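[1] what's the 3D shape of this:
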Amino acid sequence: MSPADRFAVFPELHITVEPLPGQALRVRAAGEVTVENVAQLRSVLFRAIDDVRARAVEVDFELVTFIDSTAIGKLVSARAHAIGSGSDLWIVNPSPGVRRVLSLLGLLETLSTPTGTRGWAPPKSA
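    Predicted coordinates for the structure are as follows:
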């Protein structure tokens, strides 16, 4: 085994959270969202829903360069959890790569459209 084989390089994922009007949050992700790091994003999303009790969570993927199937599964799960908790969660500003993958899977419209969270509307400028 060479010294280079002793270390694994994991894709970087940077996440920031900012408040929006009406008890909503925007979660911005930058980098790659993969099986190696999707737990970070899932944790932030579930915390926003369960602990912060955000009425809506926008997941901004403008700076996401890659997304794998595990990450998409976690997003679908987080969306279902949000709706089941009386909240909502959707993707905004998907990068071209994310848009393409979601479109190929038939999930682009589903994951990028609010379900109509009561008393909250997405900001006009995103």
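[2] From here on, just use CA atoms for contacts and neighbour counts.
    Fine.
[3] Name the nearest residue to residue 28, sequence neighbours excluded.
    residue 60 (4.6 Å; C-alpha to C-alpha, 6 or more residues apart in numbering).
[4] Just give me the residue closest to the centre of this protein.
    Centroid check for the chain by C-alpha atoms, centre = their mean gives residue 59 as the closest residue, at 4.2 Å.
[5] show me the contacts for that residue.
    When contacts are counted by C-alpha atoms under 8 Å, 6 or more residues apart in numbering, residue 59 touches 26, 27, 28, 29, 89, 90, 91, 92.
[6] Could you also give me the structure for this second sequence? I'd like to compare it with the first:
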Amino acid sequence: MTVDERTVRVDLGGELDALNTGAFMTAFHQVLATSDAALIEFDVNRLTFLDSAGVQALIECQTAACARGRRLALRDPMPIVHQVLTITGLLDDLGLR
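    Below you'll find the predicted structure:
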């Protein structure tokens, strides 16, 4: 994770699925609580798998960020993650960069 005044960048790798979304959400809420950055950016270029629980977690992150007046963006998704977000119709909603 890297932080500057305007952006928090969180590197995600491996799988975001039902087995690890709880830990992911806990970490995300820590970021929200400890940073005032306007943009929270998930660098997903090493995320190799995203299931429905992972998609739900990203939606919850987006909702929580917006509720605090912040933006969420995804950066550089792997083709499989890009495909999942396209199929679910979330590619634009999650602020692809």
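[7] Figure out the helix or strand that the residue nearest to the centre of the first structure lives in.
    strand 56-67 (DSSP states H and E).
[8] Out of the contacts of residue 59 of the first structure, which two are the most distant from each other?
    Farthest pair in those (C-alpha to C-alpha) is 29 and 89. Separation: 14.2 Å.
[9] between the two, who's got more neighbours?
    Legend: neighbour count by other C-alpha atoms under 10 Å for residue 29 of the first structure and residue 89, higher for residue 89 (31 against 20).
[10] corresponding residue for that one in the second structure?
    Residue 89 of the first structure maps onto residue 72 in the second structure when the alignment is built from TM-score structural alignment.
[11] if I look at its match, how far off is residue 66 of the second structure?
    Per C-alpha to C-alpha, to the nearest Å, residue 72 of the second structure is found 8 Å from residue 66 of the second structure.
[12] same question, residue 6 of the second structure
    To residue 66 of the second structure, residue 6 of the second structure is 15 Å away according to C-alpha to C-alpha.
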